[in-house]
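**Q** Next comes the sequence, and after it the predicted model I'd like to discuss.
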Amino acid sequence: MHYFLTVFQKDGKLSLNATFEFDNDEEAIAHGRQRLEEENCAAMTHRLTRSGKLLIFQR
């Protein structure tokens, strides 16, 4: 399944726009959280989605 991780700056510009594939949501969520930490984006507004389903969201 395709997953999309998007991180926004306060002015609305994109800081990170990544796609990846995993077999299930749990693996994708774990990878998304790890990637946010690696990119120092965990405190920024972000979302992880799959086929329109919101899996992670922080504002």
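**A** Yep, that arrived.
**Q** C-alpha from now on. contacts and neighbour counts both.
**A** Will do.
**Q** can you give me the strands in the protein?
**A** 2-8, 14-21, 45-50, 53-58 (DSSP state E).
**Q** Can I get those strands in a markdown table including distance to residue 31 and mean neighbour count?
**A** Listed next are the strands of the chain as a markdown table, based on distance: least, Cα to Cα, whole Å; neighbours: other Cα atoms under 10 Å:
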| stretch | distance to residue 31 | mean neighbour count |
| --- | --- | --- |
| strand 2-8 | 10 | 20 |
| strand 14-21 | 9 | 14 |
| strand 45-50 | 10 | 19 |
| strand 53-58 | 11 | 12 |
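**Q** how much space between residue 1 and residue 39?
**A** According to Cα to Cα, to the nearest Å, residue 1 stands 23 Å off from residue 39.
**Q** structure B:
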Amino acid sequence: MRTYVLTVFSNTGEKLLDESFEANNDQEAKQVGTVKLDESGYSEYTHRCVSPEAKLVLFHR
């Protein structure tokens, strides 16, 4: 398992969410990140999910 980081920002740049989670690959991480965003109500906020190598796997601005 690989550790990914999901971060959500407000319009003023304040971090609203900064959470790590594990997934087998980038595709699974994208799915898990999307579900976490939907559940927390942050899907329309600026967010990013990065891999252990700092590769963006999910991004919305």
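**A** Now that the structure is in, tell me what you want to look at. Predicted model, so just to flag it, every value in this text is computed and none were measured.
**Q** Output the strands of structure 1 in TSV, with distance to residue 32 of structure 1 appended to each entry.
**A** Converted to TSV, these look like this (distance: least, Cα to Cα, whole Å):
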stretch	distance to residue 32 of structure 1
strand 2-8	7
strand 14-21	9
strand 45-50	7
strand 53-58	8
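**Q** Spatially nearest residue to the residue nearest to the spatial centre of structure 1, not counting backbone neighbours?
**A** The C-alpha lying nearest the average C-alpha coordinate of structure 1 belongs to residue 5 (Cα atoms, centre = their mean; 2.8 Å). With Cα to Cα, 6 or more residues apart in numbering as the criterion, residue 5 of structure 1 has its nearest non-adjacent residue at 4.5 Å, and that residue is residue 48.
**Q** what do you get for residue 2 of structure 1?
**A** Nearest to residue 2 of structure 1 is residue 21, by Cα to Cα, 6+ apart, at 4.7 Å.
**Q** Now for that neighbour: which residues touch it?
**A** Residue 21 of structure 1 makes contacts with 1-3, 28, as judged by Cα atoms under 8 Å, 6 or more residues apart in numbering.
**Q** would you turn those residues into TSV with distance to residue 56 of structure 1?
**A** Shown next, in TSV, are the contacts of residue 21 of structure 1 (distance: Cα to Cα, whole Å):
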residue	distance to residue 56 of structure 1
1	16
2	15
3	11
28	10
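**Q** what's near enough to touch the residue with the largest distance to the centre of structure 1?
**A** Most distant residue from the mean C-alpha position of structure 1: residue 11, 18.0 Å away (Cα atoms, centre = their mean). Neighbouring residues of residue 11 of structure 1 by Cα under 8 Å, 6+ apart: there are none.
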